[in-house]
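In: Take a look and give me a structure for this.
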Amino acid sequence: MIVVVMGVSGCGKSTVGRKIAERLGCAFRDGDEFHSEANRAKMHAGIPLNDDDRKPWLESIRAYMDEKTSNGQSLVVACSALKQRYRDVLRGPAGNAEFVYLKGDFDLLQGRLAARKDHFFNPNLLRSQFDALEEPTDAVVVDIALPPEAIVDEAVAQLQARAAHRPAA
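Out: Predicted coordinates for the structure are as follows:
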């Protein structure tokens, strides 16, 4: 199983993704690790990434997902995946990724970003992420106002329920 934990910056993708991976007994990777230095510099300067910036980033995440899961391993990846077409790249031709959307309101996330230290993302970009966000219709959706453990519990329960209803390959 491939799980992509998605949402705007500050929603808890990395923290929740690591905890989901621990629960599922699989590897975790943060999509931020795949950004080019040029992308990091743009975001740090407060310049939103465009589709051309994101394309090679998303393709490298998908290539990593294919490599790690080619032998049947499960994997959890944290990635903003703001638009449907980005999720389509991550889902891949086999459609073998499940998405967990960590949903929160602007004010809550703005407060979290203001408190966050040592990250390349400029908090002033949050509005541009909300503007770009196309909320998924086919994802597990969890409210980030819940405590972290409750978020993980809800996400894992919904993922397991989906897996139980998926036809065997």
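In: Every contact and neighbour count from this point should use C-alpha atoms.
Out: Will do.
In: for the residue nearest to residue 59 when sequence neighbours are not counted, what are its contacts?
Out: Spatially, and ignoring its direct neighbours in sequence, residue 59 is nearest to residue 89 (6.9 Å; CA to CA, 6 or more residues apart in numbering). Counting by CA atoms under 8 Å, 6 or more residues apart in numbering, residue 89 touches 58, 59, 62.
In: To check against the first, give me the structure of this:
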Amino acid sequence: MSVILSTMELITYISNTIVKGCGFEACCLMQDFQNLPLQDMTVVGEKGVNLSGGQKVRISLARAVYADNDLYLLDDPLSAVDSRVAQMLFNNVIKGLLRKKGVLLITHQLNYATQCDDIVVLNNEGKIALQGSLKEVDLNEINLDKYIQTESDQKRIQLIN
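Out: Modelled structure (predicted):
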């Protein structure tokens, strides 16, 4: 396979068979494909240099969905997209297509953490500070200030409370 790939090849490189509808809609990629000159066969350059950060994340999510694994490690995938798209990705992919899979979601966005089955909060040393279900961890009862690094994180917590 060449180093320069189309968006379809980026998503389906793990298989010789290209399957349409492998999470494109859930990953909010359909409009992107429609806006590209050759739609999903548009060459996007080496390492996707012609794609935005959000498009790269959504293509990575589509690749993960297409792989159909039992366990997924998602390292802050919602931070590179706007809040509307992030909510759609969370609902459609994480809580939708991957609902019967094991998903470890790493996020700084507490509004998504509160919708997860189990929550683990790490301290500045990388050690577990809190762990359990939302009821067990009860985010409204603990002092999250010591775990928050930025003012935008503080604003997110105020929105939740």
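In: tm score of chain vs chain?
Out: Once the chains are laid over each other, their TM-score by TM-score structural alignment, normalised by the length of the second structure reads 0.32; 79 aligned residues with a CA RMSD of 4.1 Å.
In: Quick check on the contacts of residue 89 of the first structure: which are buried?
Out: Buried members of the contacts of residue 89 of the first structure, scored by 16 or more other CA atoms under 10 Å, are 58, 59, 62.
In: Report the separation between residue 64 of the second structure and residue 132 of the second structure.
Out: For residue 64 of the second structure, the distance to residue 132 of the second structure (CA to CA, to the nearest Å) stands at 26 Å.
In: and those two? which has more neighbours close in?
Out: residue 64 (21 against 13; other CA atoms under 10 Å).
In: which residues sit in contact with that one?
Out: residue 72 are the contacts of residue 64 of the second structure under CA under 8 Å, 6+ apart.
In: could you say which helix or strand contains it?
Out: Using DSSP states H and E, residue 64 of the second structure sits in helix 53-67.
In: Now the element after that helix, going C-ward?
Out: strand 71-75.
In: how about stretch 100-107 of the first structure: buried residues?
Out: 100, 101, 102, 103, 104.
In: Okay, and the second one sits in which element?
Out: Using DSSP H and E, the secondary-structure element containing residue 101 of the first structure is strand 97-103.
In: ok and the next helix or strand after that strand relative to strand 97-103, angle-wise?
Out: Later in the chain than strand 97-103 of the first structure, the nearest helix or strand by DSSP H and E is helix 106-115. Inter-element angle recorded for helix 106-115 of the first structure and strand 97-103: 90 degrees (by axes from the mean of the first three to the mean of the last three CA atoms, to 10 degrees).
In: Against which helices or strands is helix 106-115 of the first structure packed?
Out: Judged by 3 or more CA pairs under 8 Å, 6 or more residues apart in numbering; DSSP states H and E, helix 106-115 of the first structure is in contact with helix 126-132.
In: hang on, residue 154 of the first structure packs against residue 160?
Out: No: because the distance of 10.0 Å does not satisfy CA atoms under 8 Å, residue 154 of the first structure is recorded as not touching residue 160.
In: higher neighbour count, these two?
Out: residue 154 (17 against 13).
In: quick one: which helix or strand includes the closest residue to that one other than its chain neighbours?
Out: Nearest residue to residue 154 of the first structure in three dimensions, chain neighbours excluded: residue 142, at 6.9 Å (CA to CA, 6+ apart). Here residue 142 of the first structure sits within strand 140-143, counting by DSSP H and E.
In: okay, now the residue nearest to residue 154 of the first structure: neighbour count?
Out: 19.
In: and the gap between it and residue 110 of the first structure?
Out: Taken as CA to CA, the span from residue 142 of the first structure to residue 110 of the first structure is 18 Å.
In: go on, residue 85 of the first structure?
Out: Taken as CA to CA, the span from residue 85 of the first structure to residue 110 of the first structure is 26 Å.
In: more crowded one of the two?
Out: When residue 85 of the first structure and residue 110 are compared for neighbours, residue 110 comes out ahead with 18 against 12, by other CA under 10 Å.
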